[in-house]
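[1] Sequence first, then the predicted structure, then my questions.
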Amino acid sequence: MALCALPLCLLGLFLAGSCAQHVVTQPPSVSGSPGQTVKLSCSVSGGYSISSYGIGWYQQTPGNPPRYLLYYFSDSSTGRGTGVPDRFSGSASGSVGYLTISGLQAEDDADYYCLTWDNSAKMLTVV
């Protein structure tokens, strides 16, 4: 039985802080087949540590506003949005945050945004 590939388009954000600008980079797309596990990455420049500031993930399907999925600071500090299944999970290593989607489903075909912040941030610019 053939399975259709599900492109998962990723977009980046820039975080403009009071002293420095952290550039957030995501790969242009990730593909997977139904039932597979995919791992989306979000890399932050400038020596930024995900475990110090955290990372959030949003999902957007055509014609709908972004849906909050989860935030991740550490294995002991994470949380999901209302109704988000536990097959969506977060993790991080240094300056790279990850969103893992287990048991990929057709409805997971969407744009995924990562968002990060720090306490000195004054402005958030979306590209």
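    Received it, and whenever you're ready, just let me know what you need.
[2] can we go C-alpha only for contacts and neighbour counts from here?
    Noted.
[3] ok, how many other residues are close to Pro62?
    Neighbour count of Pro62, defined by other C-alpha atoms under 10 Å: 9.
[4] again, but for the one 4 residues further on
    The burial count assigned to Pro66 is 16, neighbours taken as other C-alpha under 10 Å.
[5] same deal with the one 5 residues further on?
    As a burial measure, Tyr71 scores 23 neighbours (other C-alpha under 10 Å).
[6] ok, it touching Gly90?
    Yes. Using C-alpha atoms under 8 Å, Tyr71 is in contact with Gly90, at 7.2 Å.
[7] any shared contact partners between the two?
    Thr78 (C-alpha atoms under 8 Å, 6 or more residues apart in numbering).
[8] distance of Gly83 from Asp109?
    Remark: distance between Gly83 and Asp109 (C-alpha to C-alpha, to the nearest Å) = 17 Å.
[9] Pick out whichever of those two has more residues nearby.
    Asp109 (19 against 7).
[10] ok, that one - contacts?
    By C-alpha under 8 Å, 6+ apart, the neighbours of Asp109 are Leu6, Pro7, Leu8, Thr61.
[11] same check, this time on Thr116
    Leu15, Tyr53, Gly54, Ile55, Gly56.
[12] picking that back up, can you tell me which of the contacts of Asp109 is nearest Gly94?
    Nearest to Gly94 out of those is Leu8 (C-alpha to C-alpha; 23.5 Å).
[13] looking at it, the closest one is touching Val30, isn't it?
    Yes. In this structure, Leu8 is within contact of Val30 by C-alpha under 8 Å, at 5.0 Å.
[14] Among these two, which residue is more densely surrounded?
    Leu8 (20 against 16).
[15] let's bring in a second one:
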Amino acid sequence: MTSTMGWSPLLLTLLAHCTGSWAQSVLTQPASVSGSLGERVTISCTGSSSNVGYGNYVGWYQQLPGTGPRTIIYSSNTRPSGNRPSGVPDRFSGSSSGNSATLTITGLQAEDEADYCCQSSDDNLDGRTVLWTWEEVRHKPVFPPEMSFALQHPLFGQVSFPLCLA
């Protein structure tokens, strides 16, 4: 089966960024990164010494159009290189160094078009406050996401979060 998209670039754009009362404790991702099908794409997530740099759990989530978020990478201070849940293709990998975490997609596929989220807890905010930032991989217009979502977190159980739109 031949893809009709050929070498069209996929664009990674910042979808949302939560700040507000957490102005000193945020996760940031680049405004945009582009890549072509089959290429290696990295999404960085920069935090601080109280969250990503502290060795806290860092998770990456993927939300395909019309579905809820699913965990694609989870890690902890005991296994910081990133772990994939069952069923997640091995082209997805996670790593962290210093105050930054990285999601790498090796061999970008059309079906990787989705919203991606970096998540970590922050020890300055009681260690249980979870910070999120979303980024979108797209090559065509998409409709706005749902205003909130719930997911099963490996450490915290069922949690529900609003999306913060910038």
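    Good, I have the coordinates. Treat the numbers as computed from the prediction; the structure is a model and nothing was measured.
[16] just the strands in the second structure please.
    Per DSSP state E, the second structure carries strands over the ranges 9-17, 32-36, 40-46, 58-63, 70-76, 79-83, 92-97, 100-106, 114-121, 130-138, 148-153, 157-162.
[17] among those, which is nearest Ser25 of the second structure?
    Using C-alpha to C-alpha, the strands of the second structure put strand 130-138 closest to Ser25 of the second structure, at 7.8 Å.
[18] what about the closest one, distance to the chain center?
    5 Å (C-alpha atoms, centre = their mean, to the nearest Å).
[19] Matching Thr82 of the first structure against the second structure, which residue comes up?
    Under the alignment (TM-score structural alignment), Thr82 of the first structure pairs with Ser86 in the second structure.
[20] burial of that match, as a residue count?
    A count of neighbours around Ser86 of the second structure, defined by other C-alpha under 10 Å, yields 9.
[21] do the same with the one 4 residues further on
    A total of 12 residues lie near Asp90 of the second structure under the criterion other C-alpha under 10 Å.
[22] residue contacts, the residue nearest to it when sequence neighbours are not counted?
    Closest residue to Asp90 of the second structure apart from its sequence neighbours, by C-alpha to C-alpha, 6 or more residues apart in numbering: Arg84 at 7.7 Å. By C-alpha under 8 Å, 6+ apart, the contact set of Arg84 of the second structure is Ile72, Ile73, Tyr74, Asp90, Phe92, Ser93.
[23] go on, Ser93 of the second structure?
    Counting by C-alpha under 8 Å, 6+ apart, Ser93 of the second structure has contacts Ile73, Gly82, Asn83, Arg84, Leu103, Thr104, Ile105.
[24] need the contact list for the equivalent of Thr37 of the first structure over in the second structure.
    Following TM-score structural alignment, the counterpart assigned to Thr37 of the first structure within the second structure is Arg40. Contacts for Arg40 of the second structure (C-alpha under 8 Å, 6+ apart) come out as Thr104, Ile105, Thr106, Gly107, Leu108.
[25] and the first one, what pairs with it in the first structure?
    Alignment note: Thr104 of the second structure maps to Thr100 in the first structure; criterion TM-score structural alignment.
[26] Which residues are in contact with the residue nearest to the spatial centre of the second structure?
    By C-alpha atoms, centre = their mean, the second structure has its centre lying nearest to Cys117, at 2.5 Å. Cys117 of the second structure makes contact with Gly59, Trp60, Tyr61, Gln62, Trp132, Thr133, Trp134, Glu135, according to C-alpha under 8 Å, 6+ apart.
[27] How about the fourth one: what's its closest non-neighbour residue?
    Translated: Gln62 of the second structure. Closest residue in space to Gln62 of the second structure, ignoring its immediate chain neighbours: Tyr116 at 4.6 Å, by C-alpha to C-alpha, 6+ apart.
[28] So what does that neighbour match up with in the first structure?
    Under TM-score structural alignment, Tyr116 of the second structure pairs with Tyr112 in the first structure.
[29] Can you tell me which of the contacts of Cys117 of the second structure lies closest to Thr28 of the second structure?
    Thr133 (6.5 Å).
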